[in-house]
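> Structure for the following, please:
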Amino acid sequence: MKKLWIYVIAAILVVALATAGAIYYLNDNSYVAKVGDEKITNTEYKFFLGLIKYQLMNQLYITDWSSKVGNQTAEEMAKEYALEMAREHKIELMQAKKNNVKLDKEEEKSLKASFDNIIAQTGSRVEAENTIKEQFGISWSEYKSIMRDVELANKFKATEVGKFNPTDDEAKAYYDENKDNYDKATVKHILISILDDSGNKLPEDEQKKAEEKAKDILEKVKKGEDFAALVKEYSDDTASVDDGGEYTFTKGMMVKEFEDWSFDEKRKAGDTDIVKTEYGYHIMLFVKREMVPFDDVKNSIIGILKEESYSDLMESWKQDSEFSIVKNEGEYNSIKID
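I've put the predicted structure just below:
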């Protein structure tokens, strides 16, 4: 169930960085900040801010940008992350140009195909323009220019990441230090929601009815009725219906109550109960818990270690005065999230 997953800002950044890459648009005289001698233009910044806004709305369900996240507003947080992302990608683009990294004909062809695909998906060039304008607040031509440099910076990054060669011993050490990431639980559940279609809590009497309904379903489960059939008949978690209500996950991926029940050390196959979360009442059925063997994840860990090494390299670049950042406070402060 998508709404059960807890997304953190770090995860958002990983997705955004992989998607966005670096940008550099020359025909915009306004700028939000300078990285060394290079400008982060208003257009570039809007691109990153639009990306962050989309991520937060769809993964953390933030719609009120004046709401507090820690000691700052959601808008302040989004703007800070957008600026940091823009800085890192400006550095990548500067490094790419310094190292004479260029797109070859096949990469240019692939990029053009991606633009054609957006037009095909939206239905027309006009609709593509409208979609980009709505999400990022920039024009279609600006978007194309930005995305070309995205590919350029991504190519540079891939080359740098490929220079790192973690050993098997380093990968094993990472595995041993992060075993929670490889401790997986598999459970099935039936959700009886206590939220309305707008995501608001139902009245207390309706929530009480949901609880009683969950208790009735639990009795059916205990009597041996087919769980998958009960999922199809009753569950409000439409995302998992076709899988019989089943999820496999590691710690930190689900809401606390759901996770605590699943990872209880006394939990055994066949255990069933009702767990209440902010989403409603979950009729739970425990399937199994297992450690993923090191050999099964060694290659993915090596990839993680390469990315960590690249992050360290990025941090070293940030310490170089060539890539220091200076905000254009007036322009930065004038940009708001609608």
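
> alpha carbons only for contacts and neighbour counts from here, please
OK.

> ranges for the helices of the stretch 1-150 of the chain?
Along the stretch 1-150 of the chain, counting by DSSP state H, counting those that start in this stretch, helices occupy 9-20, 42-59, 74-98, 105-122, 125-136, 140-161.

> which strands and helices sit next to the first one?
Read that as helix 9-20. In terms of contacts (3 or more Cα pairs under 8 Å, 6 or more residues apart in numbering; DSSP states H and E), helix 9-20 is packed against helix 42-59.

> Residue 249 should be in a strand, yeah?
Yes. Using DSSP: H, G, I helix; E, B strand; the rest coil, the assignment for residue 249 is a strand.

> Please list all residues in contact with it.
For residue 249, the contacting residues are 184-186, by Cα atoms under 8 Å, 6 or more residues apart in numbering.

> quick revisit: let me have the helices of the stretch 1-150 of the chain in JSON lines, adding distance to residue 273 and mean neighbour count as columns.
Listed next are the helices of the stretch 1-150 of the chain as JSON lines, based on distance: least, Cα to Cα, whole Å; neighbours: other Cα atoms under 10 Å:
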{"stretch": "helix 9-20", "distance to residue 273": "31", "mean neighbour count": "14"}
{"stretch": "helix 42-59", "distance to residue 273": "28", "mean neighbour count": "21"}
{"stretch": "helix 74-98", "distance to residue 273": "37", "mean neighbour count": "20"}
{"stretch": "helix 105-122", "distance to residue 273": "44", "mean neighbour count": "14"}
{"stretch": "helix 125-136", "distance to residue 273": "43", "mean neighbour count": "17"}
{"stretch": "helix 140-161", "distance to residue 273": "47", "mean neighbour count": "19"}
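
> For the comparison step, fold the sequence that follows:
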Amino acid sequence: MNKKIVYIIAFVTMIIISGCSTNTTNKQYVITIDEEKVLLDEVLLYLNEIEQEFEAIGGQDIWETNFDGMTAEEVAKQRAIENVVRIKIVNDKARELGISLSEEEMKDIDRFVLEYLKEYYEEGSGDESLVKEVFKENLLVNRVYNDLTKDFEPDEKRIAQYLLEDENYKYFSSFSLEQYRVKHILLKTHEISGNNNLEPLALEIQEEAYEKALEVLEKVRLGEKFESLVLSYSQDTESIQNKGEYTFLKGEMMEAFEEAVFNLKPGEISDIVATPYGYHIIKLEEIIKPSQEAVEFFEEQIKELEEILTKNNIQMQKNEAFNKQYEEWKKEYNILINEDIWSNITVGK
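Modelled structure (predicted):
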């Protein structure tokens, strides 16, 4: 099945399932674009779609929300008008450009419209021509978009900048698979509270912690066994049962802790390192290199992420180019809204 048609089917399905009537009971014209007049019935199809999207995000409460000085209802109605105007103008330009749907696509539309009306409406109650027109016009917009952007050349500098600004890409690009096995001694200046916040200990206790750290460091330098000093002095209850040991990847520990470790060679011991928890003395035991399989897998994941982000940015650039063309087209048309009718339409009530 044509992917474009699948997309349009999803759109119309949502309209039908949501309960918006497609009976042509609203013969009033709400938009005039040059000589073309758009029935209220058709505009309500698009408004109902937007209403469903809003409520999917924020529930019924969303209608009590303001967006930059506009109510949610005003935003939804404005977007519905903009969507309809865009579709009508692009369809008009499709005729000028000689772009049309194929016979196969038109047959698909006829078949799907009949199937949906049969499934969701009693016989004779659905407006077949209106639903068919929605299918056709939306599909034709996609056709115009694809035709105008098929030879689009993206800005490679923008792609590179997009990659640099993506937080996930930045994180994984600088990520190291090396693991660091360390042992440390902690003299606490802060305690973890019941709500997982760090609460400072009394000032005299903090001062004593630093003096004790100096004392322990001196013992280390005099050659006392590090593991014994861990058991005698460390206040890190999480690691003390494992002789003060942690194995971690870059980014898993506090910045000051990691910076001290990265400046050590295996077997070396740090000076006193201050973190929000207190004062540490750290011994780097081992740098564990990743397996070749892990490296290859990780590089593959980075490549996939880069491809996804690149495609996203190219699509963004295409959209911008097409939107720029549309805005130029729009200037050629005289667009009028029948406010006497449109102002009485409510959303979310």
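
> What TM-score do the two superposed chains give?
With the length set by TM-score structural alignment, normalised by the length of structure 1, the two chains reach a TM-score of 0.51; 214 aligned residues with a Cα RMSD of 4.3 Å.

> Filter the contacts of residue 249 of structure 1 down to just the ones in strands.
Counting by DSSP state E, those place 184-186 in strands.

> Pick the one among those residues closest to residue 300 of structure 1.
Set against residue 300 of structure 1, the nearest of these by Cα to Cα is residue 184 (16.1 Å).

> re earlier: dump the helices of the stretch 1-150 of structure 1 into TSV; add distance to residue 210 of structure 1 as well.
Formatted as TSV, those follow (distance: least, Cα to Cα, whole Å):
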stretch	distance to residue 210 of structure 1
helix 9-20	33
helix 42-59	26
helix 74-98	33
helix 105-122	40
helix 125-136	38
helix 140-161	47
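
> burial of residue 312 of structure 2, as a residue count?
Neighbours of residue 312 of structure 2 under the rule other Cα atoms under 10 Å: 14.

> again with the one 4 residues further on
Here the number of neighbours of residue 316 of structure 2 (other Cα under 10 Å) works out to 13.

> Need the counterpart of it in structure 1.
Aligning on TM-score structural alignment places residue 316 of structure 2 opposite residue 304 in structure 1.

> If you count contacts, what does the helix or strand that match falls within end up packed against?
In this structure, residue 304 of structure 1 sits in helix 294-318 according to DSSP states H and E. Using 3+ Cα pairs under 8 Å, 6+ apart, the elements in contact with helix 294-318 of structure 1 are helix 140-161, helix 168-177.

> okay, and whatever helix or strand comes next after it goes to which residues in structure 2?
Using DSSP H and E, the helix or strand that follows helix 294-318 of structure 1 in sequence is strand 325-327. Taken onto structure 2 by TM-score structural alignment, strand 325-327 of structure 1 occupies residues 335-337 there.

> Would you mind giving the secondary structure of the residue in structure 1 that residue 346 of structure 2 lines up against?
Correspondence of residue 346 of structure 2 to structure 1, assessed by TM-score structural alignment: residue 336. Applying three-state DSSP to residue 336 of structure 1 yields a three-state assignment of coil.

> Please tell me how far residue 336 of structure 1 sits from residue 260 of structure 1.
Plainly put, residue 336 of structure 1 is 39 Å away from residue 260 of structure 1 if you go by Cα to Cα, to the nearest Å.

> do residue 332 of structure 1 as well
Taken as Cα to Cα, the span from residue 332 of structure 1 to residue 260 of structure 1 is 43 Å.

> That concludes my questions; thank you for your assistance.
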